[in-house]
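Student: just to be clear, the model below is a prediction. Sequence and coordinates:
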Amino acid sequence: MVSPLFYSHLSLLILASILWILATVEAQRNVSVGDSLSANDKTMAWQSPSGDFAFGFQSIPTKQDRFLLAIWYAKIQERTIVWYANRDNPETDRDSTIELDNSGHLVLKDPKGKELWRSQRLTDGSQVSHAAMLDTGNFVIASKNSTNIWESFKYPTDTILPSQELDMGDHLLSTLVETSYSKGKYQLRFNSESFILNQIDMFTGKPYEAYFNFGNGSRLVFTESGYIRIQNLNGTLVEVAPINAVPKPDLYYYRATLDFYGVFNLYYYPRNPSGGGSWSVLWFRPMNICRRFINSTITSGRATFGTGPCGYNSICEPIQGRPNCTCPPGFSFLDDNNQYAGCKQDYASYPADCNPDGSTIGEDRFEFKPMSFADFPLGDYGVIKPATELECKQSCLLDCSCAVAILQDPTLSKDGNGTCWKKKIPLSNGWFDRESVDRTALFK
């Protein structure tokens, strides 16, 4: 005779199976035409089958009642955003909505019904079937003939994910600062025969020349195993990153992001963190972004690489792969909330301070503040050699145009002669390095 306890256990097993099936069906539910989400409902999002990724509205931590239409890592505490819509004006209000319409577009509207953004179509004439958030992090709109009408992987922002590729017409664009989603000043793009990093002019959007080159190739491939490779024109894949083996993909999440300070970072994060987790850098390029801008300009002989990581009149110091920006003596940040925007002189010389011959009026009002291991290698307008420290200071002091003099100490010079380089405002590509810079900057 079968025990009643057996039937009790069997009933519980069947119930658990039914609940699991229902949960699986719900997790894999496609987004139907007419389905929508609202920014005012934080609990609603379109999730991938595994729950690793979600598509919907994310609140902006630094701005009350402001949201992004985004894709993010849904299982980790940080909710890291890997894609967002409408880069020209990404922020939306509470009560904004996103809908999959019957023409096969995602349509973002503000609370008054004004259209803010709509997805482009990759194919014309196909009838929409559904949309879905995939476990790769790719959000797709599928047609009835099983092709993708649109997919987020084809319109990357500042991040790519494993299984994603960048082709010749694709690019990544950094954010402006760490806490903002506005367009930044760095690009990763294909140019002629290779993928490069370059700054862009913030006023025109035009690119400067490359400050880093990943090597020749027509496609950048982020593999599912966590490697970044370049595909040559003949189809060969060349390893770019990382140099060493990556942690197991089934244990870690990956992303590669062009960060707001101009470094392309490959990150990993434990899938099942114990006691909390965080993104760690596995690989990054360039290795020293402060020096990279300087070396690129010196090598080419042309100052066509942009303002550098820290902007004008600032000092760049590489710390753990990213630029640390400071203002030299006598200068302060243009924006106290953004150390990467550059610095301004606390006191600037004006025509009233200058004699007709260009000499300084009342030079006794000025003093020099030295900064060892600092240099502005570009843009000197006058060079004095040989020169002592006294001669260097005197020349800059009497010169109304001189804002800083760079002194090469005679005892550190190969030929035993000191050199003095005079600089005007604005100063570009300043950097600080105790090991590499053997000069002293004398700020007037």
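Tutor: Perfect, thanks for sending it.
Student: alpha carbons only for contacts and neighbour counts from here, please
Tutor: Fine.
Student: list of residues touching the longest helix seen in the chain?
Tutor: Longest helix in the chain, counting residues (DSSP state H): helix 4-27. Outside helix 4-27, the residues that touch it by Cα atoms under 8 Å, 6 or more residues apart in numbering are 47, 48, 49, 50, 51.
Student: for comparison:
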Amino acid sequence: MAAIFLFLLLLLLLQVAAAQQGNISLGASLYPNNNSYWLSNSGQFAFGFYRQGNDLAVGIWFEKTNPKTVIWTANRDAVKQEPLPNDVQLTVRDSGVELSSTSKNAFLIPISNSSQPAFRAAMLDSGNFVLYNSDSKIIWQTFDVPTDTIVSGQRLLAGTKLISSISNMNHASGRFQVIMQSDGNLVQYPVGPFTLSTDQYAYWASGTVGAGNNVSLNLDQNGGLYLLNSTGFKIKSIAGQQGLSMYPGYRLTIDADGILRLYSYSLVKNGSWSIEWSSTDNKCAPLGLCGLNSYCVLVEQEPSCVCLPGFTFIYEGQRYLGCKRNLSAVGCKGENETSYSIADVDNIDWENTPYSILSLDKTACKEDCLMDCNCEVAVFRDQQCKKQKLPLRFGRTGPTDMAVTTFVKKGTTDESSGTNRVSKGRKKVEIVVNSYYLVGILVIIQLGIL
């Protein structure tokens, strides 16, 4: 009888300890340079201040991995607008988690629509930072407001999304997102206006449209990644382990390069991360990896941005920012005559936003754009000539079976050979350019002799 009593007492103590893991009382504070974070009970996760380049940020990270891996950041875009001062302190209060300083006005880490006062907080071993009310019920948790990552035991609910970070060192919002849509489909898009979240701009999807309006993405303790409907039925397994896992930690992250990856780590391997699954093996697949008027190509399986002919990078040190014309823009010049040529770029796919679509063969498409003073670019595909206005977006290498050519109009002031048009309004005269006679011919044309 005594043994049973001792067993029940031990079980009760374990339950109390589990309930109190990482427990943080009201009034507890953190500081950037001293007592800067709170650990979960096992020491697996930490919540507090971390350095983001030269700036401070507040977040959650894997404490035992090498390097430490951030999985959540509070007010992730606020630092870009106004960095946190060095004298900032973080305090748990009944109103929430508060950042304050002696030199700045206090502001709050957002609390999700909770009108209840907080009674205590906890950094759980699941990687979830939570606030409790006086009845020990969770009134706010970071699992409900993910940034670019979910971890084991976490779900991405219908209508919520993950947004990539700018880089591994800068966890402000980046250029890519994955959305658990209300139609049951898990889809990746570039970040942008609402209109970008349409089929045209999806670069990966789970293919589960129509599965229900309460489908969730789930990552379990064994690394299983799957979609559940509102009844708990598994409608699709995306990735997963068979049986119990040998790894202590998993995370699903939409990385800065726009690819969704499932990672595992093992303490046996010094806490290093291994890729278990990724949404694509093609690193040029994410739309918008390269900026305006540029396109992505693979060089030894790594992405590289290339400018259209007649364009140069806006900033050589950050090629993903896109390209600009190295000459003045083409167009109708009234009575001023301007000479242009057409450069061909093969097998590059673009955003489909033509201002004119014509049924022409490839040669006729090229000629039509060259003679149209409003045409800057034409994309020829499937016997259709689609004339475009710049800038072009979302350029990337197309499928190997895709026959597409981009015709780019550019100035010919620096060329000594080729077939060109001298345009005067809508009047075109064909000439064969020769470096010895070009100047003389242009003078004759201007004098009206031809």
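Tutor: That came through, no problem. Just so it is clear, the model here is predicted, and its values are computed rather than measured.
Student: mind checking the TM-score on these two?
Tutor: With the length set by TM-score structural alignment, normalised by the length of structure 1, the two chains reach a TM-score of 0.73; 380 aligned residues with a Cα RMSD of 3.6 Å.
Student: pull out the buried residues from the longest helix of structure 1.
Tutor: Burial within helix 4-27 of structure 1, assessed by neighbour count using 16 or more other Cα atoms under 10 Å, is assigned to residue 27.
Student: same deal with stretch 380-388 of structure 2?
Tutor: Result for stretch 380-388 of structure 2 [16+ other Cα under 10 Å]: buried residues 380, 381, 384, 385, 386, 387, 388.
Student: excluding its backbone neighbours, what's nearest the second one?
Tutor: Take residue 381 of structure 2 and drop its neighbours on the chain: the residue closest to it by Cα to Cα, 6 or more residues apart in numbering is residue 404, 4.8 Å away.
Student: show the contacting residues for the aligned partner of residue 222 of structure 1 in structure 2.
Tutor: The equivalent of residue 222 of structure 1 in structure 2 is residue 219 (alignment by TM-score structural alignment). By Cα under 8 Å, 6+ apart, residue 219 of structure 2 lies in contact with 150, 151, 152, 153, 154, 155, 225, 226, 252.
Student: show me how far stretch 202-214 of structure 1 is from its chain's centre.
Tutor: Offset of stretch 202-214 of structure 1 from its chain centre (Cα atoms, centre = their mean, to the nearest Å): 14 Å.
Student: of the contacts of residue 219 of structure 2, which stay in contact in structure 1?
Tutor: Mapped onto structure 1 and checked by both residues aligned by TM-score structural alignment, their matches' Cα atoms under 8 Å, these keep the contacts 150, 151, 152, 153, 154, 155, 225, 226.
Student: same list (those residues) but as CSV, adding distance to residue 366 of structure 2 and secondary structure.
Tutor: Below are these laid out as CSV (distance: Cα to Cα, whole Å; DSSP: H, G, I helix; E, B strand; the rest coil):
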residue, distance to residue 366 of structure 2, secondary structure
150, 49, strand
151, 52, strand
152, 54, coil
153, 56, coil
154, 53, coil
155, 51, strand
225, 48, strand
226, 48, strand
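Student: of the residues you listed - the most surrounded one?
Tutor: Highest neighbour count within those, by other Cα atoms under 10 Å: residue 150, with 26 neighbours.
Student: measure residue 25 of structure 1 to residue 122 of structure 1 for me?
Tutor: For residue 25 of structure 1, the distance to residue 122 of structure 1 equals 28 Å [Cα to Cα, to the nearest Å].
Student: relative to residue 142 of structure 2, how far out is residue 32 of structure 2?
Tutor: On the measure of Cα to Cα, residue 32 of structure 2 and residue 142 of structure 2 end up 21 Å apart.
Student: now swap in residue 301 of structure 2 and tell me
Tutor: The gap separating residue 301 of structure 2 from residue 142 of structure 2 is 36 Å, by Cα to Cα.
Student: mind checking which of those two has more residues around it?
Tutor: More crowded of residue 301 of structure 2 and residue 142, by other Cα under 10 Å: residue 142, with 19 against 11.
Student: how about that one, what's its match in structure 1?
Tutor: Match for residue 142 of structure 2 (TM-score structural alignment): residue 152.
Student: related to what we said a few turns ago, which residue, neighbours along the chain excluded, lies closest to the match of residue 222 of structure 1?
Tutor: Using Cα to Cα, 6+ apart, the nearest residue to residue 219 of structure 2 is residue 225, at 4.7 Å.
Student: my guess is that neighbour meets residue 234, correct?
Tutor: No. When contacts are counted by Cα atoms under 8 Å, residue 225 of structure 2 is not listed as touching residue 234 (10.3 Å).
Student: how many residues are close by the closest residue to residue 83 of structure 2 other than its chain neighbours?
Tutor: Closest residue to residue 83 of structure 2 apart from its sequence neighbours, by Cα to Cα, 6+ apart: residue 55 at 6.2 Å. Residues within reach of residue 55 of structure 2, counting by other Cα under 10 Å, total 15.
Student: hang on, isn't residue 55 of structure 2 packed against residue 81?
Tutor: No. Applying Cα under 8 Å, one finds residue 55 of structure 2 not in contact with residue 81, separated by 11.6 Å.
Student: what's the counterpart of residue 396 of structure 1 in structure 2?
Tutor: Structural alignment (TM-score structural alignment) places residue 396 of structure 1 against residue 369 in structure 2.
Student: how close does that match sit to residue 330 of structure 2?
Tutor: Remark: distance between residue 369 of structure 2 and residue 330 of structure 2 (Cα to Cα) = 11 Å.
Student: is it true that residue 51 of structure 2 touches residue 57?
Tutor: Yes. With contact defined as Cα under 8 Å, residue 51 of structure 2 counts as touching residue 57 (6.2 Å).
Student: and those two? Which one has more around it.
Tutor: Neighbours were counted for residue 51 of structure 2 and for residue 57 using other Cα under 10 Å; residue 57 has more, 25 against 12.
Student: quick one: buried residues of stretch 144-159 of structure 1?
Tutor: For stretch 144-159 of structure 1, the neighbour count (16+ other Cα under 10 Å) marks 147-159 as buried.
Student: burial of the closest residue to residue 408 of structure 2 other than its chain neighbours, as a residue count?
Tutor: Among residues not flanking residue 408 of structure 2 along the chain, residue 377 sits closest, at 4.7 Å (Cα to Cα, 6+ apart). Look at residue 377 of structure 2: counted by other Cα under 10 Å, it has 24 neighbours.
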